[in-house]
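> Structure, please.
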Amino acid sequence: MEEIRAVITGTLNNFKKLAGDEVEKGETIAEIESMKMLIPVEAPNTGKLVEWSVVEGEFVNENDSIGMLD
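Model (predicted):
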C-alpha cells in the first residue's frame, strides 16, 4: 500500500474519487483549497483507493498522509 499525501497546506475541499474506486497515476483524486485556489491532489500510482484518512473540510498540512492506495 502507498500513502497519499497532501501537496500543500490548506482545507481538503473535494474528493473526486471514493474508497474502492480505481485510479490512474496522475489522475486528480481530490482538491485542497489554499489561498482561495483549488490545488489538485493527484494519484501517485495506478491502483485502487483503499481509504481517505481525512474528511472533506478538514485542514491538512503539506505532506500529511490523507489516504491509502493499493
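
> Only C-alpha atoms from now on, for both contacts and neighbour counts.
OK.

> Residue 2 contacts residue 65, doesn't it?
No. Counting by CA atoms under 8 Å, residue 2 does not reach residue 65; the two are 9.9 Å apart.

> how about this one, so we can line them up?
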Amino acid sequence: MNEVKASMAGSVWKIVAKEGEQVKSGEDVAILESMKMEIPIPSEADGTVKELKVAEGDFVNEGDVIAIIE
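Here you go, the predicted model:
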C-alpha cells in the first residue's frame, strides 16, 4: 500500500481519482489550491485507489494523507 500525501498546506480544490479507480504512477489523484496556485498531487505508484482520506474543500497540511493506493 502507498499513501499519497500533500506536498504542501492548502485546500483540496478537486478530487481527480475515485475510490476503486485504477491509477498509474504520476497520474493526479487530487489538486490542491494554495496562494491562488493549483498544485497537482500525483500517485507515486500504479494501483487502485483504496480510500480517499479527504473531500473537496478540506484543508490539509504538508504530509497529510490524501489517499491510499493498493
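
> about what we covered before: compare residue 2 and residue 65 of structure 1 and say which is more crowded by neighbours.
residue 65 (17 against 14; other CA atoms under 10 Å).

> list the contacts for the more buried one?
3-6, 53 (CA atoms under 8 Å, 6 or more residues apart in numbering).

> Out of those, which two sit at the greatest distance?
6 and 53 (11.4 Å; CA to CA).

> Find the residues that touch each one of the two.
Joint contacts of residue 6 of structure 1 and residue 53 (CA under 8 Å, 6+ apart) are 65-66.

> So the two - more neighbours on which side?
The residue with more neighbours, out of residue 6 of structure 1 and residue 53, is residue 6; 24 against 11, by other CA under 10 Å.

> Pull the distance from stretch 1-17 of structure 2 to the chain's centre.
Distance, stretch centre to chain centre, for stretch 1-17 of structure 2: 3 Å (CA atoms, centre = their mean, to the nearest Å).

> same check, this time on stretch 24-33 of structure 1
Mean-position distance between stretch 24-33 of structure 1 and its chain equals 6 Å (CA atoms, centre = their mean).

> what's the matching range in structure 2 for it?
Stretch 24-33 of structure 1 corresponds to residues 24-33 in structure 2, going by TM-score structural alignment.

> Pull out the buried positions in that stretch.
Neighbour counts over stretch 24-33 of structure 2 (16 or more other CA atoms under 10 Å) mark 27-33 as buried.

> residue contacts, residue 33 of structure 1?
Listed by CA under 8 Å, 6+ apart, the contact set of residue 33 of structure 1 reads 10-13, 39.
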